[in-house]
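# I need the structure of the sequence given here:
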Amino acid sequence: MWGMLLENKTTGRYLSAMSEAHRRKKEPEHVRRAIIESAARLAVNDGFASLSMQAVASAAGVTKGGLLHHFPCKQAMVEAVFKEMMAALDRTIDEEMARDTNPRGSFTRAYVSALRKIEVGLLDERGIPISLSMLIDPALTRRWCDWIGDRLNRHAETDGGVDLEIVRLAADGLWLATMCKSPTSNNAEAVINRLIACTR
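Okay, the predicted model is just below:
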C-alpha cells in the first residue's frame, strides 16, 4: 500500500523504489516542446526521411517510451513540427498585417514579407526540411492547402483578384527556390521588393 521500500545497506535507511525521475514534477508541455525542437534541429542536417525516433529522444533528453507517449509514430511528430512552423508563419503574417495601414493587398504583402524574414534568418533554417517534406507528404500538403485556403477566404475582400494571386504564386516560386538553395534565389531581396511594390 505504501509502495515497495528498499533498505540502503550503507545508511540503513529505507528508500522508496520509485526513482528520483519519477518523483519529479511532470512537465508534459516542456517535454513535448523539447521533442519538437530536437526533431526540427536534427532534420536540418539529415532531413525528416532519415530521422529516427531514438535520435530525437536522445537529443531531447527523454526515453523513447517518453517520446512515444507524446508522439505514437514518426508521422505524428513530423506533423507537430509542421504545425509549429505554420503557427510561427501565422504570427509573422499577423504582425506584418497589423503594421500595414493599407488594407488592400495587406495579406499578400505580409505573405511575401515572410519570405524576407526567411532570407535574413528570422524564420530559421529548421523550416527548410519540413517545407520540402510538404511537397511529397500528402498529409502535410493537405494541411498547407487548408491553411492557405482559410487565409484566402478570410482575406477575400482585401486580397482577391488575379494581380495579387500572381504575386503570391511568384512568392511561392521564390520560396521553393530558397528552400532548394537554388542560385535563382540570389536576387531574392530585389524580387521580394518588386513583388511587394506590385501589390500597392
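# all contacts plus neighbour counts: C-alpha atoms, from now on.
Fine.
# Just list the residues touching the most centrally placed residue in the chain, thanks.
The residue at the geometric middle of the chain, judged as the C-alpha nearest the mean C-alpha position with Cα atoms, centre = their mean, is M85 (2.2 Å). Contacts here follow Cα atoms under 8 Å, 6 or more residues apart in numbering; on that basis M85 touches G127.
# Now the element after the helix or strand it falls within, going C-ward?
Applying DSSP states H and E as the criterion places M85 in helix 74-99. Following the chain from helix 74-99 toward its C-terminal end, the next helix or strand by DSSP H and E is helix 106-119.
# for that next one, packing partners?
Here helix 106-119 touches helix 74-99, helix 156-159, helix 162-179, helix 188-197, going by 3 or more Cα pairs under 8 Å, 6 or more residues apart in numbering; DSSP states H and E.
# could you redo the last one with a cut-off of 7 Å?
Applying 3 or more Cα pairs under 7 Å, 6 or more residues apart in numbering; DSSP states H and E, one finds that helix 106-119 contacts helix 74-99, helix 162-179, helix 188-197.
# quick one more, to check against the first:
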Amino acid sequence: MPTDTRDRILDALERLLLDVGLAQVTIEAVAAEAGVSKGGLLYHFPSKEALLAGMVRRLGERTDAQRTQASAAGTSLAEWYLQVPESGTDAELALYRSTIAALRSVDGTHDDVQGAVVDVMRLWDEGLRAEIDDPVRAEIVRLVGDGIYLAALLGLPLPDPDLHRRVVRRLLHGDT
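A predicted model of the protein is given here:
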C-alpha cells in the first residue's frame, strides 16, 4: 500500500481525535474514516498504540520541515513558536490541528505515544535554547507558546493582534 494510504489513515485518526476524543477512537473507526479495510490499517499500524505513535512521529517530521522553511524565510524559531495558530498558512494550521490531535492522544496508558510526544516537545526545547542565549527567556518563550496553543485548544479568546505583536517584540527583543 502506498504512503498516501498511510497519511490518509493518520489524517483520519487526527479528525476522529479532534471530533470525538481518544475514548471513542478504535481501529475500526479509523479504518472506516480513512476508507480502508481494518487489515489495510493493520498492515501499516499493528496496534492502536502504533497508530497513535505514528501520528505523533509524523507531527515531528512536519514540524521539522516547517521550522526549516520558517528559518529559510528569515523567521526565528521563537517567532514561529509564538505565532497565533489562526494567523498562519494552511500548512501551519494543519500542523496546529495535528498538534492538538497528538495532545489529545496522550492519556497516560500508551507509553510509546507518551514517549513520542515528549520527544517532539524536547526538540522544541532544544531548538529554543539553541536560538536564545538566555535559558530563562527560552523557557518563557516555550511557556508562552504553549499557552497560546492551549488557549486555542480550549477555544479561549485569542490575543488582540497588536497586543500579541507587542508581547512577542518585548519577549524576544526587549522592546517596550
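# Got a TM-score for the two of them?
Put the two chains on top of each other and the TM-score (TM-score structural alignment, normalised by the length of the second structure) is 0.76; 165 aligned residues with a Cα RMSD of 2.7 Å.
# so the helix holding M85 of the first structure matches what in the second structure?
Under TM-score structural alignment, the counterpart of helix 74-99 of the first structure in the second structure spans residues 48-73.
# distance of the residue nearest to the centre of the first structure from K74 of the first structure?
Going from M85 of the first structure to K74 of the first structure by Cα to Cα, to the nearest Å gives 17 Å.
# Likewise for G47 of the first structure?
The separation that G47 of the first structure has from K74 of the first structure, given Cα to Cα, amounts to 13 Å.
# What of S185 of the first structure?
As defined by Cα to Cα, S185 of the first structure lies at a distance of 32 Å from K74 of the first structure.
# And for N187 of the first structure?
Computed with Cα to Cα, the distance linking N187 of the first structure and K74 of the first structure is 36 Å.
# Compare these two and say which is more crowded by neighbours.
Comparing N187 of the first structure with K74 by other Cα atoms under 10 Å, the one with more neighbours is K74, at 17 against 10.
# give the contact list for the more buried one.
If a contact means Cα atoms under 7 Å, 6 or more residues apart in numbering, then K74 of the first structure has M53 as its contacts.
# Apply 10 Å and report the result again.
Under the criterion of Cα atoms under 10 Å, 6 or more residues apart in numbering, the contact list for K74 of the first structure reads 39, 48-49, 51-53, 67-68, 80.
# Show the buried residues in those residues.
In terms of neighbour count (16 or more other Cα atoms under 10 Å), the buried residues within the contacts of K74 of the first structure are 39, 48, 51, 53, 67, 80.
# now the residues you listed in JSON lines, with distance to A110 of the first structure?
JSON lines is the format used below for these (distance: Cα to Cα, whole Å):
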{"residue": "A39", "distance to A110 of the first structure": "28"}
{"residue": "F48", "distance to A110 of the first structure": "28"}
{"residue": "L51", "distance to A110 of the first structure": "32"}
{"residue": "M53", "distance to A110 of the first structure": "35"}
{"residue": "L67", "distance to A110 of the first structure": "36"}
{"residue": "A80", "distance to A110 of the first structure": "24"}
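# Looking at the residues you listed, point me to the pair that's furthest apart.
Within these, F48 and L67 form the most distant pair, 16.2 Å apart (Cα to Cα).
# got the angle between the helix holding M85 of the first structure and helix 106-119?
Orientation check (axes from the mean of the first three to the mean of the last three Cα atoms, to 10 degrees): helix 74-99 of the first structure against helix 106-119 gives 120 degrees.
# List the buried residues of helix 74-99 of the first structure.
Across helix 74-99 of the first structure, burial judged by 16+ other Cα under 10 Å covers 74, 77-82, 84-86, 89-90, 92-94, 96-97.
# That helix vs the second structure, average distance?
In the superposition with the second structure, the average deviation recorded for helix 74-99 of the first structure is 1.7 Å (mean Cα distance after the TM-score superposition for the first structure).
# centre of the chain versus that helix, how much separation?
On the basis of Cα atoms, centre = their mean, to the nearest Å, helix 74-99 of the first structure is displaced by 5 Å from the centre of the chain it belongs to.
# With stretch 108-121 of the second structure instead?
Counting by Cα atoms, centre = their mean, stretch 108-121 of the second structure is centred 13 Å from the centre of its parent chain.
# isn't I192 of the first structure right next to D172, touching?
No: the pair formed by I192 of the first structure and D172 falls short of the contact definition of Cα atoms under 10 Å, at 11.1 Å.
# Give the intersection of the neighbour lists for the two.
The overlap between the contact sets of I192 of the first structure and D172 (Cα under 10 Å, 6+ apart) consists of 112, 115.
# For the aligned partner of V31 of the first structure in the second structure, which residues are in contact?
Alignment note (TM-score structural alignment): V31 of the first structure maps to T5 of the second structure. Shown here is T5 of the second structure, whose contacts under the criterion Cα under 10 Å, 6+ apart are 11, 34-36, 40-41, 44.
# ditto for L67 of the first structure
Taking Cα under 10 Å, 6+ apart as the definition of contact, the neighbours of L67 of the first structure are 31-32, 34-36, 53-54, 56-58, 60-61, 73-74, 77.
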